[in-house]
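Colleague: whatever this is, show me its structure:
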Amino acid sequence: MKKTWIILPLVSLTCGIHAQEKKTVSPAADTTYNLQEVVIQTARKARPQITKLDVPMKYLPLSVNGIESKSLEIRGIRNIQDAVRFMPGIRIQTSYGAFQQISVRGFDHAVLMIDGVRDERSAINNSYPVPDLSAVESIELLKGPASVLYGHSAVGGILNIVRKAPTERQTLNARVAYGSFENKEATLGVGGKLLGPVNYYANVNYADQTGWRNNGNRRFSGYLALNAQLTSNDFIDIRTGFNRDYYGTEIGLPDIMTQDIYNTSDNQLYLHKNDMLPGLDKTARYNNESDFMRNYSWNISGQYTHQFSESMKLVDRLSFTSDDINYFGTEELDYLESDEPIYNHYYWKSPTEKKYICLDTVYLSFPLRFSHIAKTVSNSLELNGHFYTGEVKHNYMGGYSFVALNRTSYSGYNLGEDVQGPGLYSHVSVYDPHSMGYMVSRFSEATVTHHYANSIYLQDMIELNNQWKILAALRGDFYRYLSAEATTPTGKREYENHGSFNRVRNKALTYRFGAVYLPHPNTSLYASFASFFKPIRTFYRDNVIYVDANGERFNPTRNEEVFKPENGYQAEVGIKYDLNRFLQANASLFYIRKMNSTATLTNSYQTEVDGQTKKLTVIGQVGVQDSKGFDFDVTVTPLPTLAFTLGYGFNDSKIRKMKEVKDPELAQAIYGSDAQAAKDKLNSQEGNWQANVPNQTFYAYGSYTIPKGWLKNLEFHISSSYTGKVYRNTANSTWFDPYWITDMGASYTVNNHVHLTVNVNNLFNKSYYNQALGNQLVPSMPRNFQVALSYTL
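Modeller: Predicted coordinates:
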């Protein structure tokens, strides 16, 4: 098909233009020339949704990273933990084989969003499964506190997963893949014009794998999106998706040594503390046959946009999510122990007491049964646009949002009653593990919780002139949390007769102020200061003594808030540089401080109650944490067929201070007679690294496509990532060692439609660990491959 083009000189300077056929012409001014189809290449990226304001990124004092679906697809990435390897300053910790917990810029439990809608589960201090990425268009990472944009608990950053939007263009994407350890995947995506003004995109994905450690995971998901330009001023977008995922769960290998281990025969040192048993089979699976984890979820959202004028529009977004997690896992593997010398090894339990230990056998000491059923409704109404005061342009956004999460958690922790069967407490060989029988389980308790958040917010990005931009943002949040215990008389996932609700009520004003200076249109320098808050969902217990942020003892009100929210701020400076399609670079330097963290000060405070000595726990809001560091990313595209990206993040994320308890009676119980020595011991955590946070992250990836010749359209890609040391507890006594992972692959395209891709992951067969259950480390996958065949229209 031929097209007639009139190409302006400005376009020719900013876009790379490649014509399939060149013609020699005379410079006649009144001649129209017919050219073959033209491909215009540009490095301009879609504006991130996560920033909300409809202005260029270089105008905003924010740090945002992103990765597009094309980069994920060519590398065969369908899991979120693999995708974030290519973003600086972020790590996802996986536990039980299914649950993900996100840390950004040194702080755990970062907020996750889908299409700009908060997954409210991520604001609760536990982990959760994340669906596959088969229908994803891009992933966006907003680094630093974002409470002023998205509400409570957004401390270190926010991760936004953007799903594919419908377009008028007819699309078809079919993909099948096969990989190591019987990893099989099939995806089908179709889209285009449906009827009248309605466009659609639909995607279905199925994955089934035996798995490197025989987990037997299966994932099934679907996605449907519709949009329509109803009138010239009215646009609607509706999206719905579901997933039905099964995970085999993962409890890892038997414990690393918690103490030095000695031979009983000659008293010689056999293993050091934190050593792993020698000779373990890393593919060996110690789970019970009854273990399972299911996650069934579905969601629907609708967004309506009304354009009042070129300078004003109204956006209303309504969403509903239903999520069902159902879990039973063997969990703890304990070695057999005895006070008598009946085993071949021992350790010193105290300076004068030996404990004999059997390193040949473990027993299933604590199977865990729980389930979470969560339903979330959210709505946001935003008015945004621009106006002028004199020659100063204001890009504004104001809105109101409401979120309600109703979550019921069921548990069956009473072993022997809630969990029964021959597998309970069964003994399993360390070197030849086999299930010793099934287990059956029931639920004995339920916890009913309600989370409500109402927020009003306003932002203004002020363009003073071509060089100076100012951002001012305020948000008021009103948060309520209710929790009550209930009975489960049938043992199933149903409850009755829940008690009265405990209640937490918080309100907070958060802000962000920043300035941007553009000495050149390609260069943006910025500085910003932002605040955040995070509710603490703790209620009064009779066996606990409470200490406030000033170190004073206090008596909370029953059924009401105990501790004030955690709060803090971030200061950040950065630079952004964009040289057309050739070079894009971003760098930032940050400091985040979080106050009002809680800590257990002692478990052995003794007092007289009704003539009896009672032992109590003392919990204080005495911790101060901070994270300081820098990150940068650079993308270079010297040729249309050659691109290279690298990024680096450094976090000095530590516990900075443990405030002193001032109450004399409590101080005596906590610090003892040698007060200074006890204080030093208690405060020994000061300066310790925060748990689950890498001190460094680095990634680099590049690709090259042969542009002509008989190997035309043959593409090569390579990627490498580094994760620094990760401490697994606040005492810094256990950790994951640093590791590099390098992947490589090639792709060949036939007739612009058929693609054959081969990837080899963990190319150098690196042995490493990056997840654990307690002291039970989970080996990561060795070298593996995937072959994928896809058809794209």
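Colleague: make it CA atoms for all contacts and neighbour counts henceforth
Modeller: Will do.
Colleague: isn't there a helix covering R85?
Modeller: Yes - remark: R85 belongs to a helix, assigned using DSSP: H, G, I helix; E, B strand; the rest coil.
Colleague: so how far is I161 from it?
Modeller: 15 Å (CA to CA, to the nearest Å).
Colleague: where along the stretch 1-150 of the chain do the strands fall?
Modeller: For the stretch 1-150 of the chain, applying DSSP state E, counting those that start in this stretch gives strands covering 16-19, 38-41, 63-68, 90-95, 99-104, 111-114, 117-118, 136-143.
Colleague: name the helices or strands packed onto the last one?
Modeller: Spelled out, that is strand 136-143. strand 63-68, helix 69-74, strand 157-163 (3 or more CA pairs under 8 Å, 6 or more residues apart in numbering; DSSP states H and E).
Colleague: kindly list the longest strand within this protein.
Modeller: Longest strand in the chain by number of residues (criterion: DSSP state E): strand 353-389.
Colleague: could you point out which element follows that strand?
Modeller: Where DSSP states H and E defines the elements, the next helix or strand beyond strand 353-389 is strand 392-411.
Colleague: show me what that next one is packed up against.
Modeller: By 3+ CA pairs under 8 Å, 6+ apart, strand 392-411 packs against strand 353-389, strand 445-463.
Colleague: so for it, what gets flagged as buried?
Modeller: 393-411 (16 or more other CA atoms under 10 Å).
Colleague: circling back to that earlier point, let me know which of the helices and strands packed on strand 392-411 is the nearest to T305.
Modeller: strand 353-389 (9.6 Å; CA to CA).
Colleague: columns mean neighbour count on top of the helices and strands packed on strand 392-411, output as CSV?
Modeller: CSV is the format used below for the helices and strands packed on strand 392-411 (neighbours: other CA atoms under 10 Å):
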stretch, mean neighbour count
strand 353-389, 19
strand 445-463, 21
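Colleague: is it true that I342 touches Y356?
Modeller: Yes - I342 is within contact range of Y356, at 7.1 Å (criterion: CA atoms under 8 Å).
Colleague: which residue sits closest to K679, ignoring its sequence neighbours?
Modeller: Y671 (5.7 Å; CA to CA, 6 or more residues apart in numbering).
Colleague: my read: that neighbour touches A678, true?
Modeller: Yes - counting by CA under 8 Å, A678 is a contact partner of Y671 at 4.5 Å.
Colleague: residues in contact with K58?
Modeller: Residues near K58 by CA atoms under 8 Å, 6 or more residues apart in numbering: 523-524, 576.
Colleague: could you also give me the structure for this second sequence? I'd like to compare it with the first:
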Amino acid sequence: MKLPLTLFFGLGLTLTTTLHAQDGQPKREYTNFQDTTFQLSEISVTAKRPMQVEVMKLGVPAAYLPVTTNTLPSRLLANHGITNIQDAARFLPGVRVQTSYGAFQQISIRGFDHSIIMVDGVRDERSSINNSYPFMDLTSVERIELLKGPASVLYGQSAVGGVLNIVRKAPTAQQHVNARVAYGSYQNLQTTLGFGGRLFGPINYSANFNYQTQDGWRDNAMRRLSGYLALGGKLSEADELDIRIGALRDFYPTEIGLPDVMPADIYRTADDTKAYDRGDMLPGLDKKARYNSESDFMYNRNFNASVMWRHTFGEAARLTDKLSYTYDDIDYFGTEDLAYLTSDKPIYKHYYKSGNRKVYINLDSLRYDFPLRFEHIARTWNNQLELNGRFATGSVKHNYLGGYSLIGLYRNSFSGYDLGQDVYGPGLTGQGSVYNPHSIGWMDTRFSKAFVSRIYMHGFYLQDLLELNEKLKVLLAGRYDLYSYKRLSGVPTIDGRAEFDMPADSLFTHTATGAFSFRTGLVYIPVQPLSLFASVGSYFKPDNTTYSEDTRYFDRNGQEFFPNKDSRKIFDPERGIQVEAGARYELSEMLSADFSLFYINRENERRYMADKGDVINGETLDKDVVGQVGRMDSRGFDVELTYRPVRGLSLTAGYGYTDARLRKIATNPYLDGENLVGKRYAYSPLHSFYVYADYTIREGVLRGLGFNFDVTYQDEVYRNFSNTSTFPSYWMTDASISYRLPNRVRLRLNVNNVFNTDYYNQALGSQYVPGMPRNFLISAAYSL
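Modeller: All right, here's what the predicted structure looks like:
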């Protein structure tokens, strides 16, 4: 805890010193500012007016809101050569991105892995049911915003821990052109072109195109192609229109990593001496070697469009309607398991013990198992209708927002899991060398079944920020959600294609849930640069479990219960409470600081405990076992400090402490919960830290010369709930140097992983994927 205590002490000393320096200055008055953006969080800092934030869509200064926000502007992304969400997340306290299978990304915030993801303020509803899918590249992004704390009242179910919003570039009347070409290690080629300005009449536009190819340091070649167009403007003094269209077609390599770490202590057959400990990686592996099958692939195709119309009646009322549609297709085939050859006979040089039995293992050869074929096609409709404005009752000023949201998610998942029938070819039974991986032969695939699911959500919400006086503000908010889910599995496909005949609605199983959530907050402003806040809110996450005759069900007390096929709700929703307190400080453009303490409690956690065919306590199970058995909580704090001591220099440091643990679990014959209580939650580091600096020389013969560096730290990350498997902690350092020529061209050299750190941050089962070693990127960018 030395690092967080030092940071906290330094922050407190800085705030105290600066507050004394500000004593006696005249107070700045707040005026009701109008803002035409419709975003999760917009922050601008000037010398003439206080920082603005649209995170609650109320158009008031950030100092008035009981929330914690962090923003990564496009300038930071460009300076540090960031185009992927997993790289950007390193600079958001309390956030971690888990990557698997090569491109599936799962975001956790403050220890919770079902964080809501939004694009331009629109929920990606896949976040709430399967928070793991490829993300768009960030070349068309204006900024990335993070709202932490009890956000569910505004953004709906499952918004626990925080909400991440990716804000794309808005149409603008200013003519501009931006072009960038980059080339780097492992044949990394990037080309980006952006332009915009006045189109005709009041309509402005902004467009962006990006293409990237990379062979990859482990021969995991990747191709990304995306396009984006935004149109809009003020049609009249009262009416505003915004249209956004985006599309991408990406190809990713699947990634199964290196052969398994040791499944147990490994002994030599010849003399019974120990050779390796459980969890050891086999020595001598070539980390550049690629073990995937030659037939593996993954495509992601996406099209999205939104239309926003806003009519302003005056300061008292502004009506906004935003309709959006997204089509997303994830097409995947991968051989996922690398298994060492084993035998009950002493024919190999090593063995391990399974109970009282010796299992002999060949550490020189691999069997390629479990080729997995699926395709997820998701179509999402989202409509938000909102009314917001300002009015006064006596001396109290009200900043209100009321709204209704409607979401429909149509998801069809196709699978080809019947090996030999759905997956066939010589590679199906392939074997290869551990130290010299080679082709195991081709495979072809087809689909045999479809899984059909439908989600509908209606949300009604109202919030009001009351300005009681200059120093005291109160936020009151409430939301009611109606959620329904239906599904049907095992639908036959047509001729092995991703097609099927839609079954009758009566064949689907259904669940339905309604829930109320609230939020209240208090803000106190003792002096103008400083605001103190506290807030408390509830949240819920619907449970989508539907009845199956092949499943046994246990409640949160560990008792078995017996639903039937007509049950509209098998388990209660996950519920919880979020509490947060913090401080925000803003001194002109020179110094800003944010600090927040948080506590989050989650009840009714559901978990699969055993599968059909497992042997538990000597019993071979004839059904799957699932139960709602646990309570977990997350507690900690975040701090971020930005300092600009001189013109052209910016220093930012952040630290996150997140202690997420399982606190209670109901035991039953199929789950020994006593050994899990108190264990750290998986995929959530206890400590995370970052510091980055940007400096550009503004005068003299070296004018235009820039330097950037960043250092990040990720603590040890547990990979399972028993805390027996981990990603080790590591530090990472990146740096760059750039020079702006008189012709508006900026040349830049980025060096990533400067000290060639050896690290692991993703895996497939026990097959670890090594991180990229030191690499470089040279770019030339033009802006007008």
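Colleague: circling back: can you lay out the strands of the stretch 1-150 of the first structure as JSON lines showing distance to A446 of the first structure?
Modeller: Formatted as JSON lines, those follow (distance: least, CA to CA, whole Å):
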{"stretch": "strand 16-19", "distance to A446 of the first structure": "62"}
{"stretch": "strand 38-41", "distance to A446 of the first structure": "57"}
{"stretch": "strand 63-68", "distance to A446 of the first structure": "40"}
{"stretch": "strand 90-95", "distance to A446 of the first structure": "23"}
{"stretch": "strand 99-104", "distance to A446 of the first structure": "21"}
{"stretch": "strand 111-114", "distance to A446 of the first structure": "25"}
{"stretch": "strand 117-118", "distance to A446 of the first structure": "25"}
{"stretch": "strand 136-143", "distance to A446 of the first structure": "35"}
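Colleague: and those as a markdown table, adding mean neighbour count and distance to T510 of the first structure?
Modeller: A markdown table is the format used below for those (neighbours: other CA atoms under 10 Å; distance: least, CA to CA, whole Å):
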| stretch | mean neighbour count | distance to T510 of the first structure |
| --- | --- | --- |
| strand 16-19 | 14 | 44 |
| strand 38-41 | 13 | 41 |
| strand 63-68 | 19 | 18 |
| strand 90-95 | 23 | 24 |
| strand 99-104 | 23 | 19 |
| strand 111-114 | 22 | 16 |
| strand 117-118 | 22 | 18 |
| strand 136-143 | 22 | 16 |
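Colleague: so which of these gets nearest R656 of the first structure?
Modeller: Comparing those by CA to CA, strand 99-104 comes nearest, at 18.2 Å.
Colleague: so where is that closest one in the second structure?
Modeller: On the second structure, the counterpart of strand 99-104 of the first structure by TM-score structural alignment is residues 104-109.
Colleague: longest helix in the second structure, please.
Modeller: Identified as the longest helix of the second structure according to DSSP state H is helix 2-22.
Colleague: wait, L579 of the first structure sits on H520?
Modeller: No - using CA under 8 Å, L579 of the first structure is not in contact with H520, being 10.8 Å away.
Colleague: ok, these two, which is more surrounded?
Modeller: L579 (14 against 11; other CA atoms under 10 Å).
Colleague: residue nearest the centroid of the first structure?
Modeller: Note on the first structure: the residue nearest the mean C-alpha position is I102, at 3.2 Å, using CA atoms, centre = their mean.
Colleague: which ones are touching the closest residue to it other than its chain neighbours?
Modeller: Leaving aside its sequence neighbours, I102 of the first structure sits nearest to I92 (CA to CA, 6+ apart; 4.6 Å). Listed by CA under 8 Å, 6+ apart, the contact set of I92 of the first structure reads 81, 84, 100-103.
Colleague: want to try JSON lines for the residues you listed, with distance to A228 of the first structure as columns?
Modeller: Converted to JSON lines, the contacts of I92 of the first structure look like this (distance: CA to CA, whole Å):
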{"residue": "Q81", "distance to A228 of the first structure": "34"}
{"residue": "V84", "distance to A228 of the first structure": "33"}
{"residue": "Q100", "distance to A228 of the first structure": "35"}
{"residue": "Q101", "distance to A228 of the first structure": "36"}
{"residue": "I102", "distance to A228 of the first structure": "35"}
{"residue": "S103", "distance to A228 of the first structure": "37"}
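Colleague: of those, which stay in contact in the second structure?
Modeller: Contacts conserved in the second structure for the contacts of I92 of the first structure, counting by both residues aligned by TM-score structural alignment, their matches' CA atoms under 8 Å: 81, 84, 100-103.
Colleague: which positions in stretch 125-133 of the first structure come out as buried?
Modeller: Here stretch 125-133 of the first structure shows 127-133 as buried, counting by 16+ other CA under 10 Å.
Colleague: aligned partner of S297 of the first structure in the second structure?
Modeller: Per TM-score structural alignment, S297 of the first structure is aligned with N302.
Colleague: in contact with its match, which residues?
Modeller: 246-249, 326-329.
Colleague: swap the cut-off to 7 Å and go again
Modeller: 247-249, 327-329 (CA atoms under 7 Å, 6 or more residues apart in numbering).
Colleague: what of Y681 of the second structure?
Modeller: If a contact means CA under 7 Å, 6+ apart, then Y681 of the second structure has 660-662, 721 as its contacts.
Colleague: in a markdown table: these, plus neighbour count.
Modeller: Listed next are these as a markdown table, based on neighbours: other CA under 10 Å:
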| residue | neighbour count |
| --- | --- |
| A660 | 26 |
| R661 | 21 |
| L662 | 21 |
| F721 | 17 |
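Colleague: nearest to P437 of the second structure among those residues?
Modeller: F721 (32.4 Å).
Colleague: element containing the closest one?
Modeller: Using DSSP H and E, no helix or strand contains F721 of the second structure.
Colleague: what is the neighbour count of the residue nearest to it when sequence neighbours are not counted?
Modeller: Nearest non-adjacent residue to F721 of the second structure, counting by CA to CA, 6+ apart: A682, 5.7 Å away. By the criterion of other CA under 10 Å, A682 of the second structure has 21 neighbours.
Colleague: tell me who's in contact with A682 of the second structure.
Modeller: 718-721.
Colleague: which of these are buried?
Modeller: Burial by neighbour count, 16+ other CA under 10 Å: within the contacts of A682 of the second structure this picks out 718-719, 721.
Colleague: between those residues, which sits nearest A504 of the second structure?
Modeller: F721 (40.2 Å).
Colleague: what residue of the first structure takes the place of the closest one?
Modeller: Under TM-score structural alignment, F721 of the second structure pairs with T730 in the first structure.
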